[in-house]
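Peer 1: using only what follows, build the 3D model:
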Amino acid sequence: MTEPTPAPMVVQAGDHTGSGEATFRSGFVCFVGRPNTGKSTLTNALVGEKIAITSNRPQTTRHTIRGIVNRSDAQLILVDTPGLHRPRTLLGKRLNDLVRDTYSEVDVICVCVPADEAIGPGDRWIVSQVRAMAPTTTVVGVVTKIDRVTPDRVAAQLLALSELLGASSEVVPVSAKSGRQLDVLVDVLVSLMEPGPAFYPDGELTDEPETVLMAEFIREAALEGVHDELPHSLAVVIEEIIPREDRGDEEPPMVDVHAVLYVERDSQKGIIIGRKGARLKEVGTTARAQIERLLGSRVYLDLHVKVAKDWQRDPKQLGRLGF
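Peer 2: Below is the predicted model of the structure:
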């Protein structure tokens, strides 16, 4: 007689109850998944502030961004990683190495799958990598972007992800855009953490240096509406940050930020700059607003575009560009 298939451990609002203990819990959570599954958007939504850039282009995230969720009873450190993929360049290999290194450093790994895309070979490959690299780490399934599909489609995706991960893994449907089920996901993650102290002061949202965040905001602005090949070829370096001298009580503080956008070919340089510099000006306007919010002061943003030929494949250039 065939054994019945265990029902998936799906967690909806109101389903998850804590232990009632007042013990403070803390730990690290890693979001993994194919590129463009909503990991960075989810990180930002949980933290409540933009700390990771988002784009509809694959491989947008290039660093392990740490976001901090503070509660009265817990602190979660969320590690947003680049999308795990089969690399075609030295940069791709190094990004994969970043992800794999993270597996061994966290308490829970969340496998993210969007509700509006069928689970495929890429998802199964990622789960196999997670199981191989971190066989004893707790895995939670997260179905993202549930606001895009019908409830029936969400239910089918939850079942499919549960079957992929196994009956011992909880699966949670969420929408970072609407905020639906985010509190449930946090409850689940907190319940899986061991008692421990806060790692960061209350109110801190990320441990990323301001220069990294500024470079990422510029890259995000530059990625909007560009051709498919450009996102992988674009890197941004902050060269100087110069606070201007005291301008008197009537003038708000001002900071000069000088940055360089690196591409691999002259044709890509033209794409970034645009006709008569119009596109680069657009990038500067968009990025400056984000940087001013980050720094809490007015910003003069000076952008230049340079060619670093085939930097994704050159170890020396990768090092200079922070990879």
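
Peer 1: use CA for all of it now, contacts and neighbours both
Peer 2: Fine.

Peer 1: contacting residues for residue 225?
Peer 2: Listed by CA atoms under 8 Å, 6 or more residues apart in numbering, the contact set of residue 225 is empty.

Peer 1: surely it forms part of a strand?
Peer 2: No: Residue 225 is assigned coil when assessed by DSSP: H, G, I helix; E, B strand; the rest coil, not a strand.

Peer 1: what segments of the stretch 101-250 of the chain are helices?
Peer 2: 121-133, 151-165, 182-191, 210-223, 230-233 (DSSP state H, counting those that start in this stretch).

Peer 1: residue 178 against residue 147, yeah?
Peer 2: Yes: between residue 178 and residue 147 there is a contact under CA atoms under 8 Å: 7.2 Å.

Peer 1: which one's more surrounded, the two?
Peer 2: The neighbour comparison of residue 178 against residue 147 (other CA atoms under 10 Å) goes to residue 147, with 18 against 12.

Peer 1: roughly how far does the more buried one sit from residue 38?
Peer 2: Using CA to CA, to the nearest Å, residue 147 is found at 12 Å from residue 38.

Peer 1: what's the answer for residue 116, then?
Peer 2: As judged by CA to CA, residue 116 and residue 38 stand 11 Å apart.

Peer 1: sequence B follows; please return its structure for comparison with A:
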Amino acid sequence: MNDTFKSGFVALIGRPNAGKSTLLNQIIGEKIAIMSDKPQTTRNKIQGVYTTTDTQIVFIDTPGIHKPKHRLGDFMVRTAVQAFREVDLILFLVDITEKYGPGEEYILNKLTETSTPVFLVMNKIDQVHPDQLLERIDEYRRRFEFAEVVPVSALQGNNVETLLGQIGIYLEKGPQYYPADQITDHPERFIVSELIREKVLELTKDEVPHSIAVSIEQMKEREAGKVYISAVIIVERSSQKGIIIGKQGKMLKEIGRRARIDIEGLLGSGVFLELFVKVQKDWRNNQHQLNEHGYNKDEY
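Peer 2: Below you'll find the predicted structure:
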């Protein structure tokens, strides 16, 4: 490694649905964070690793910051705020099509407590007129002293290379934390569970709120190199179980079909995916069940 190699940790923060996971996937070039048009999709800190010949940026995609309504919500907000103190740079992602409101105010107040440089990343520039973009930038600049302001379209990839270049300027000389071909620090089982959860959110839309979790029971290689995966989709109510299974099991079958395509892309091999649905009443307020599903309050 050359002696000018730079590295650092960068947090992606913002309101739920600002486009943080979309931006992370765009930068990394593969889907490691699930995307949904429902807010609060990301529950854990997802680490994505971007490496070039002279730079390594470790991105932390935090849960959207919001007013929590249950223990899971508390965990998500604590996780996001904790990230402020662990990184070299913060990207505050804003959906330019949404008006400035109490949520943005809350985040900016939190940011005043840190000395870490903050970039304002105005997302979804492909959806507004340039004049509107300038007005929104001025609105935010009056409220906080940002190190840089970078407009992007996370979905289209517009200006993402410019953003990466600006981040590189702020990083200091440092080690290469991960191998050059590694794109995340999460185990495959975690990403597989997230891909299944994404398909449930995608297909059930407003019928099933964010009261689902996915637990991987088994994941092992079988004959002819195919990977066998057994997973349980956990819901809070019997009515939600019925929705996810669907008439004659059609919904569960479609969830499995779509998830299998993404999982095969991730693993690079054939997959046999078996899905089950289980009711755990009010699991989001049960600390024992939260721990079981990977939301451990003792870690933060």
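
Peer 1: before we move on, the earlier item: now the common contact residues for residue 116 and residue 38 of structure 1.
Peer 2: residue 145.

Peer 1: those two: which is more packed in?
Peer 2: Shown here are residue 116 of structure 1 and residue 38; by other CA under 10 Å, residue 38 has more neighbours (24 against 18).

Peer 1: what lines up with the more buried one in structure 2?
Peer 2: Here residue 38 of structure 1 is matched to residue 19 in structure 2, going by TM-score structural alignment.

Peer 1: give the contact list for that match.
Peer 2: So residue 19 of structure 2 contacts 93, 95, 123, 154 (CA under 8 Å, 6+ apart).

Peer 1: out of the helices of the stretch 101-250 of structure 1, flag the one nearest residue 27 of structure 1.
Peer 2: With CA to CA as the criterion, residue 27 of structure 1 lies closest to helix 182-191 of these, at 8.1 Å.

Peer 1: structure 2: matching residues for stretch 139-146 of structure 1?
Peer 2: Against structure 2, stretch 139-146 of structure 1 falls on residues 118-125 (TM-score structural alignment).

Peer 1: how about the strands in the stretch 1-150 of structure 2?
Peer 2: 6-14, 46-51, 55-61, 89-95, 118-123, 148-151 (DSSP state E, counting those that start in this stretch).

Peer 1: just send those strands back as JSON lines, with distance to residue 211 of structure 2 and mean neighbour count too.
Peer 2: Output for those, formatted as JSON lines (distance: least, CA to CA, whole Å; neighbours: other CA atoms under 10 Å):
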{"stretch": "strand 6-14", "distance to residue 211 of structure 2": "22", "mean neighbour count": "24"}
{"stretch": "strand 46-51", "distance to residue 211 of structure 2": "20", "mean neighbour count": "23"}
{"stretch": "strand 55-61", "distance to residue 211 of structure 2": "21", "mean neighbour count": "24"}
{"stretch": "strand 89-95", "distance to residue 211 of structure 2": "25", "mean neighbour count": "24"}
{"stretch": "strand 118-123", "distance to residue 211 of structure 2": "28", "mean neighbour count": "23"}
{"stretch": "strand 148-151", "distance to residue 211 of structure 2": "33", "mean neighbour count": "18"}
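
Peer 1: thinking again about what came up before, can you tell me which of the helices of the stretch 101-250 of structure 1 is most buried?
Peer 2: helix 210-223 (a mean of 21; mean count of other CA atoms under 10 Å).

Peer 1: before we move on, back to that, wait, which of the strands of the stretch 1-150 of structure 2 is closest to residue 206 of structure 2?
Peer 2: Residue 206 of structure 2 lies closest to strand 89-95 among the strands of the stretch 1-150 of structure 2, at 21.4 Å (CA to CA).

Peer 1: can you check what angle separates that closest one from helix 102-111?
Peer 2: Angle of strand 89-95 of structure 2 versus helix 102-111, following axes from the mean of the first three to the mean of the last three CA atoms, to 10 degrees, is 170 degrees.

Peer 1: what about strand 89-95 of structure 2, how far off from structure 1?
Peer 2: Mean deviation of strand 89-95 of structure 2 relative to structure 1 after superposition (mean CA distance after the TM-score superposition for structure 1): 0.7 Å.

Peer 1: what's that strand packed up against?
Peer 2: Using 3 or more CA pairs under 8 Å, 6 or more residues apart in numbering; DSSP states H and E, the elements in contact with strand 89-95 of structure 2 are strand 6-14, strand 118-123.

Peer 1: now distance to residue 257 of structure 1 too, for the helices of the stretch 101-250 of structure 1, in TSV please.
Peer 2: Formatted as TSV, the helices of the stretch 101-250 of structure 1 follow (distance: least, CA to CA, whole Å):
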stretch	distance to residue 257 of structure 1
helix 121-133	39
helix 151-165	45
helix 182-191	35
helix 210-223	9
helix 230-233	22
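
Peer 1: any idea which of the ones you listed gets closest to residue 292 of structure 1?
Peer 2: Per CA to CA, nearest to residue 292 of structure 1 of these: helix 210-223, 9.6 Å.

Peer 1: so where is the closest one in structure 2?
Peer 2: Against structure 2, helix 210-223 of structure 1 falls on residues 188-201 (TM-score structural alignment).

Peer 1: so how far is that stretch off the chain centroid?
Peer 2: 12 Å (CA atoms, centre = their mean, to the nearest Å).

Peer 1: how about residues contacting it?
Peer 2: 32-36, 38, 208, 210, 212-216, 219, 231, 233, 244, 255-256, 258-259, 262-263.

Peer 1: same check on stretch 47-64 of structure 1?
Peer 2: Outside of stretch 47-64 of structure 1, the residues within contact range by CA under 8 Å, 6+ apart are 35-36, 40-41, 43-44, 65, 67-69, 79-83, 95, 98-99, 205-206, 213, 216-217, 220, 223-224, 228, 231-232.

Peer 1: again, only using 7 Å
Peer 2: Stretch 47-64 of structure 1 is contacted from outside by 35-36, 40-41, 44, 65, 67-69, 79-83, 95, 205, 216-217, 220, using CA atoms under 7 Å, 6 or more residues apart in numbering.
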